[in-house]
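Undergrad: show me the folded form of this:
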Amino acid sequence: MIRIHLFLCALASMLPSMLESQNPPVPRRDSVARADSIARADSIALVRELEKMQARPETGAPSEGSTPTGTGGPTNPRLIPDISVIGDVIADLSPKGSTQESGRRFDIREVELALSSAVDPYFRADFILGLSDLEGIAIEEAYITATALPWQSAARIGRFHLPFGKQNTTHRAELQTIEYPHAIQSFLGPEGSKGTGVWFSKILAPFGFYQELLLTAVDHFGESEEEGTGLLASEPANKKVNGLGYSARLRNYLDLSESANLELSVSAATGRRAQPVDCDPAVDCVRSDEVNAVNARQSLIGADLTFRWRPLQQGLYKSFILQAELMRQVNERSSALGRASLPGEYAGPRRNANGAYVFSRYQLTRRTHLGARYDWVQDPFADAELAEGSFKAASGYLQFFPSEFSKLVLGLERQFAAGDRKALNRLILQSTFAVGPHRPHPF
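TA: I've put the predicted structure just below:
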């Protein structure tokens, strides 16, 4: 190292003479003098640096209090994961008070922190954390994907949104509406359904059009007692293999023209989950006082259709989406469970239930969209013969996108009266904004 610095000092002192010998003489002497001064200053700086290096103790271990300057950190930008943050802010201006879970008129509904990176040539890792005042910090998704599997297949292990239906795999802040359709909220949860387990997909094309098969097996179906349901059965639902949650989805995609395409898919999911039991410790309970639920099988069957239209020459300014989804929830009831297995009076779903929605969105300008949705859901806890067990709502949305990183939505919803349920009008303004790399939306 010392020899290299001596060589640089000599080279810096010889540089002015070398330049004079190769270039024609410069008529202005002040330019030559200025170049000589710069060369001498560089030489002096190199000599001083060399003196500092000679005065520094050459020991292998760093001195106490010094900061190590090794290459332990990732210096390659490709090793640094992509980091993005999405904010979801709600202003509930409903005339009869806030309809949000928090009860606030203005609320930061959630902040999502996403990190994704290639682990190596064979795996990719994705992490999505949700931050909210109600739930604190929650793991929304965290999985590793095997990207080098043969036969056009892929696999994941970790936590992910179940591939059931069309909209459940989309995060709430990235929906084309403010909230999930009411059928998804009723059958899968207010924030959709996710689980921890394994996920497998394979692309098929036996009939000349695109098909994709998705299969999952997760620890449990729906929310568990640890996630805030407050239900505790005598044993975990996942104690046996048939108590795990399983789902399957078959996507079928067809190009109708250069400007239009159609997706028609079917889904199914099943698993055992805790259902409530009305327990009077003095009369009904035959087990521990802490047991207030029983594990019952619940299954979902669904079909969804999505039509997209976007003209080639006006793709930035005109588009149209028509989407519909039908679900049926099949519940195991008290007659199938048996009285001996119940710690009290069964208070779970009394019947099978159906739900559906129809959604459409038309692009008015490059940044403005107008949408509408109609929801219909049956109440699985209502008596089968009662007509008031159905929920109906109609909503309209006006969307404005200043850019692909921000969105403003004005939503108006009318929930119709049925039985003891009164009509309700909701007026909600949503603002979402993202920083960092924009992660792709599910297609």
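Undergrad: only C-alpha atoms from now on, for both contacts and neighbour counts.
TA: Noted.
Undergrad: and the next helix or strand past the helix or strand hosting residue 139?
TA: Element membership for residue 139, per DSSP states H and E: strand 136-146. Counting by DSSP H and E, the next helix or strand C-terminal to strand 136-146 is strand 153-161.
Undergrad: let me see the ranges of the helices in this structure.
TA: Taking DSSP state H, the helices of the chain run over residues 2-22, 29-55, 182-187, 334-337.
Undergrad: which of those helices sits closest to residue 175?
TA: helix 182-187 (12.8 Å; CA to CA).
Undergrad: and the strands in the stretch 151-300 of the chain, which stretches?
TA: 153-161, 194-204, 210-218, 245-255, 260-278, 293-309 (DSSP state E, counting those that start in this stretch).
Undergrad: report the buried residues of the longest one.
TA: Taking 16 or more other CA atoms under 10 Å as the neighbour-count basis, strand 260-278 is seen to contain the buried residues 260, 262-278.
Undergrad: structure for this one too, so we can compare:
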Amino acid sequence: MKPHRLGLVCAMVVAFLGSARAQEPPAAQTNVLEELRRLQDRMEVMEARYAREREEYERTIAELRRDLDELKGEPARPSPEDQENELEGLLQGLGAEGAPGKEQPGFADSVGRAFQSSNPDISVNADFVGHYSSREGGELDDEFLFRHFEIGFAGAIDPYTRADIVLGIGREEGEWHTDLEEAYLTYLGLPWDLKPRGGRFRSTFGKANPQHLHALPWVEYPFIVRNYFGDEGLSGDGVGVIWLVPNPQDKYIELTYEIINNDNSLFAGEETDDFVHLLHLKNFFDLSDAATLEAGLTFATAPNDEGHGSNRTMLEGFDLTYKWRPPATGKYKSFLWQTEVLAAQADLIGGQETTWGMYTAADYQLARRWVIGSRYDYSQLPDSSSLHEHGLSAYFTFLQSEYLFWRLGYQYTDRNFLVEGDKRDHEVFMQCNFSLGTHPAHSY
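TA: Next up, the predicted model:
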């Protein structure tokens, strides 16, 4: 309440009381005077409170105006170059190498050292297999075997480049060997969603070949991978680039082009100096919140002799993968169906040989840690369409944790040719696979 209004109220009260004073007895006048004093005291308290509140409001408004003036007069932010120079100067001042006359590293070098100082991700994977076979003389012949031991290193070299290295230790023809399975650099700084890499890597042919042995949902690679590319699959030294293709539908379309050395036995082998050219197209579709579908096409070609292209082998592949994992119960229920078809045309001395093979597999997750699966294989041999084999396998997997699983499997194989004296195989597998360290996530 403002002061002039307060005075007006007091005057009205006094005038009213004065007019009534002559009509009231002395005792009543005394009571009125006391009431007037109490009312006056209350008004004085209210006036003091109003003054304090007004002072606080004025102080707050003044502070807000000062802040606004400071914001209006704020100097321009330093440019990235100025920030870089300032940070470089601070780094030079803090380092012990700041002695006069000694060249100081630049900002990029300092950032690179920061990335290098962080330890790379180190992982270890071990694959232990027990095996029984009705056929004698195979690589796995009624025995337990530490089949494969893998050590991986992965990490960022600098803000633009990462490195992946995989060393493998395994038994071959009764002896243990150490191989450099993968060692490549991936550059992450290019525009237009381009991601090149170079070094030694597993080739992106189809769905099963790019995966390491321990990442498979089966004990062994499908027949088409082993028969056409060998037990270790198609890999080699070379370069490649991955392009995330823009499209109006905003779908995930990935195109991969790779050039690797032509040292696989399917082509010319290690005696040639030509290259394998590979093109892979992958499309990914979200069917629902729980289901996805991935479709891939692959083409690869290379000379299969020393004639620098006079005789060639061409490969075409098609892969289809369906996954179902409901968001609410995905930890306990899921389904995977994966199919792959491969066709080959090889220019041989007697003419062109056309062969093909395929597999189809399904996995169903019964509970959080239990998975059952099966796979059917059919494959002709790369150099003869008249020789073929087919097989049926079933698996039961216990996922003890993210880093350890146990798998029991059975595989039946029927051929129209002899392998170590037999056309049919009955095989039983017991697999234990475990990992240590920071193991990278596998491709979806």
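Undergrad: quick one on the thing from earlier: need the strands of the stretch 151-300 of the first structure in JSON lines (columns: distance to residue 4 of the first structure).
TA: Output for the strands of the stretch 151-300 of the first structure, formatted as JSON lines (distance: least, CA to CA, whole Å):
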{"stretch": "strand 153-161", "distance to residue 4 of the first structure": "52"}
{"stretch": "strand 194-204", "distance to residue 4 of the first structure": "57"}
{"stretch": "strand 210-218", "distance to residue 4 of the first structure": "62"}
{"stretch": "strand 245-255", "distance to residue 4 of the first structure": "65"}
{"stretch": "strand 260-278", "distance to residue 4 of the first structure": "67"}
{"stretch": "strand 293-309", "distance to residue 4 of the first structure": "66"}
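Undergrad: next up, the contacts around residue 225 of the first structure.
TA: Applying CA atoms under 8 Å, 6 or more residues apart in numbering, we find residue 225 of the first structure in contact with 231-232.
Undergrad: how close does it sit to residue 167 of the first structure?
TA: Residue 225 of the first structure sits at a distance of 25 Å from residue 167 of the first structure (criterion: CA to CA, to the nearest Å).
Undergrad: kindly report the same for residue 79 of the first structure.
TA: 32 Å.
Undergrad: neighbour count: those two, which is higher?
TA: residue 167 (20 against 13; other CA atoms under 10 Å).
Undergrad: contacts only, for the more buried one.
TA: So residue 167 of the first structure contacts 175, 180 (CA under 8 Å, 6+ apart).
Undergrad: trace it over to the second structure, please.
TA: In the second structure, the residue matched to residue 167 of the first structure (TM-score structural alignment) is residue 208.
Undergrad: same question, residue 391 of the first structure
TA: Checking TM-score structural alignment: residue 391 of the first structure goes with residue 389.
Undergrad: one more: residue 262 of the first structure?
TA: By TM-score structural alignment, residue 262 of the first structure lines up with residue 293.
Undergrad: gap between that match and residue 284 of the second structure?
TA: Distance from residue 293 of the second structure to residue 284 of the second structure, by CA to CA: 6 Å.
Undergrad: likewise residue 385 of the second structure?
TA: Applying CA to CA, the value for residue 385 of the second structure to residue 284 of the second structure is 33 Å.
Undergrad: same question for residue 444 of the second structure.
TA: 10 Å.
Undergrad: comparing these two, which residue is more hemmed in?
TA: Counted by other CA under 10 Å, residue 444 of the second structure and residue 284 do not tie: residue 284 has more neighbours, with 15 against 5.
Undergrad: map that one onto the first structure.
TA: By TM-score structural alignment, residue 284 of the second structure lines up with residue 253.
Undergrad: next: residue 343 of the second structure.
TA: Match for residue 343 of the second structure (TM-score structural alignment): residue 328.
Undergrad: who's in contact with its match?
TA: The contact partners of residue 328 of the first structure, by CA under 8 Å, 6+ apart, come to 300-302, 352-355.
Undergrad: so the closest residue to residue 300 of the second structure other than its chain neighbours versus residue 287 of the second structure, what's the distance?
TA: Using CA to CA, 6 or more residues apart in numbering and skipping residues adjacent in sequence, the residue nearest residue 300 of the second structure is residue 278, 4.2 Å away. Look at residue 278 of the second structure and residue 287 of the second structure: by CA to CA, they are 29 Å apart.
Undergrad: neighbour-wise, which of these two wins?
TA: Per other CA under 10 Å, whichever of residue 278 of the second structure and residue 287 has more neighbours is residue 278, with 22 against 12.
Undergrad: if I look at that one, how far off is residue 433 of the second structure?
TA: Distance from residue 278 of the second structure to residue 433 of the second structure, by CA to CA: 32 Å.
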